[in-house]
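Asker: Give the three-dimensional model of this entry:
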Amino acid sequence: MVKTKDINDTEGVDLYIKKLAPELAAIIETIRQLILNTDPLIDERIKWNSPSYFYTGDMKPFDPKTYKRDLVVFNLRNDQITLVFPTGAKIKDSGNLPGINTKDGRKIITIKDVADVTVKKEALQHLIKEWIKMTD
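Answerer: Model prediction:
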């Protein structure tokens, strides 16, 4: 697939991470690299006031309110890291990754620390690859 130009805000994500406490920044950076290294057609930006990752490959036209291009967004509250996959509940094979599937189609996964990222790395990458397979 040909990479399409979308809003890239790597500098915005860099600045966002620099403002965090060092321990939290290390966890976020670890997750960030895991996501970006899963597929070359994933890019990043600040959306919904947090780092957000999206698919840049070709897709059929769709209603932007369906968030088909959006892969995952960070949600940081009270030093808890939650990864929200806006359409992740549709993925049939989530690689046994513990999380919550919501009624509105989101999949929510909590990350505790860098060790937790290491434990969940393969399952997270599997989830991302399965999500990419669903794109049309």
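Asker: going forward, measure contacts between C-alpha atoms and count neighbours the same way
Answerer: Fine.
Asker: can I assume E11 sits in a helix?
Answerer: Yes. Checked against DSSP: H, G, I helix; E, B strand; the rest coil, E11 lies within a helix.
Asker: What is the neighbour count of it?
Answerer: 12 (other CA atoms under 10 Å).
Asker: Contacts only, for it.
Answerer: Residues near E11 by CA atoms under 8 Å, 6 or more residues apart in numbering: none.
Asker: Return the distance of it relative to K18.
Answerer: Note on E11: its distance to K18, by CA to CA, to the nearest Å, is 10 Å.
Asker: Kindly report the same for I100.
Answerer: Distance of I100 to K18, computed by CA to CA: 29 Å.
Asker: What is the longest strand belonging to the chain packed up against?
Answerer: Among the segments of the chain that qualify as a strand by DSSP state E, the longest is strand 70-77. In terms of contacts (3 or more CA pairs under 8 Å, 6 or more residues apart in numbering; DSSP states H and E), strand 70-77 is packed against strand 50-55, strand 80-85.
Asker: buried set for stretch 129-136?
Answerer: In terms of neighbour count (16 or more other CA atoms under 10 Å), stretch 129-136 has its buried residues at E130, W131, I132.
Asker: How many neighbouring residues does the nearest residue to the second one once chain neighbours are set aside have?
Answerer: With sequence-adjacent residues excluded and distances taken as CA to CA, 6 or more residues apart in numbering, W131 is closest to I91, at 6.4 Å. Counted with other CA under 10 Å, the burial measure for I91 works out to 18 neighbours.
Asker: this one next, for a side-by-side:
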Amino acid sequence: MTRHDPAVDAWFDRYDNPQRDLVMAVRDAVLDADDRVTEAIKWQAPTFMYRGNIASFYPKATKHVSLMFHRGAELPDPAGLLEGEGDVSRVAKFADADDLERKRHALQDVVRAWVAARDAG
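Answerer: Model (predicted):
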């Protein structure tokens, strides 16, 4: 069962965006990756955490859903889900529900890699 934080639910109640349903579906996919992953509102957006900040949504994106992995450059990404060239962050983008389904395992693998790295260190 997916664990939703009431503050994040309240944020979604006020969230007016054409990608709202897809953002909510990505939210559930991230939370379903590992029972220890939690969520909160940080930087005025839903943020996922486990022993640090994993990822936050770009809430103003309207053409697709963007999920920024704060330290994504450190994470293994064999499926090539994460975009970006910087030294620290990476972004996962989802165009629609079908795109999320195609990328669900890769998304959850990246989240699980974060959890495993935090448990190992």
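Asker: Can you give the structural similarity as a TM-score?
Answerer: For this chain pair, the superposition-based TM-score is 0.83 by TM-score structural alignment, normalised by the length of structure 2; 115 aligned residues with a CA RMSD of 1.9 Å.
Asker: if I look at R104 of structure 2, how far off is A79 of structure 2?
Answerer: R104 of structure 2 is 11 Å from A79 of structure 2, where distance means CA to CA.
Asker: thinking again about what came up before, what span of structure 2 is the longest strand of structure 1 aligned with?
Answerer: Matched against structure 2 by TM-score structural alignment, strand 70-77 of structure 1 falls on residues 53-60.
Asker: Residue nearest the middle of structure 1, spatially speaking?
Answerer: V72 (2.6 Å; CA atoms, centre = their mean).
Asker: Leaving out chain neighbours, which residue sits closest to that one?
Answerer: F85 (4.4 Å).
Asker: dump the residue contacts of the residue nearest to V37 of structure 2 when sequence neighbours are not counted.
Answerer: Closest residue to V37 of structure 2 apart from its sequence neighbours, by CA to CA, 6+ apart: Y50 at 5.2 Å. Applying CA under 8 Å, 6+ apart, one finds that Y50 of structure 2 lies in contact with R36, V37, T38, V115, R118.
Asker: what do you get if the cut-off is 7 Å, keeping everything else the same?
Answerer: R36, V37, T38, V115 (CA atoms under 7 Å, 6 or more residues apart in numbering).
Asker: Need the nearest residue in space to the first one, chain neighbours excluded.
Answerer: So that's R36 of structure 2. In space, R36 of structure 2 is closest to Y50, 6.6 Å off (CA to CA, 6+ apart).
Asker: per the alignment, the one you found corresponds to what in structure 1?
Answerer: For Y50 of structure 2, the residue aligned by TM-score structural alignment is Y55.
Asker: Distance-wise, check its match relative to A25 of structure 1.
Answerer: 24 Å.
Asker: K129 of structure 1 too?
Answerer: K129 of structure 1 is 25 Å from A25 of structure 1, where distance means CA to CA.
Asker: distance of the nearest residue to K47 of structure 1 once chain neighbours are set aside from W131 of structure 1?
Answerer: Excluding the flanking residues, the one nearest K47 of structure 1 by CA to CA, 6+ apart is V73, at 7.7 Å. Relative to W131 of structure 1, V73 of structure 1 is positioned 14 Å away (CA to CA).
Asker: try I81 of structure 1
Answerer: Taking CA to CA, one finds I81 of structure 1 at 21 Å from W131 of structure 1.
Asker: again, but for D93 of structure 1
Answerer: D93 of structure 1 is 9 Å from W131 of structure 1, by CA to CA.
Asker: what helix or strand does the residue nearest to R51 of structure 2 when sequence neighbours are not counted sit in?
Answerer: The spatially closest residue to R51 of structure 2, leaving aside those adjacent along the chain, is R118, at 6.5 Å (CA to CA, 6+ apart). Per DSSP states H and E: R118 of structure 2 is located in helix 97-120.
Asker: List the buried residues in that helix.
Answerer: In helix 97-120 of structure 2, counting by 16+ other CA under 10 Å, buried: 100, 103-104, 106-115.
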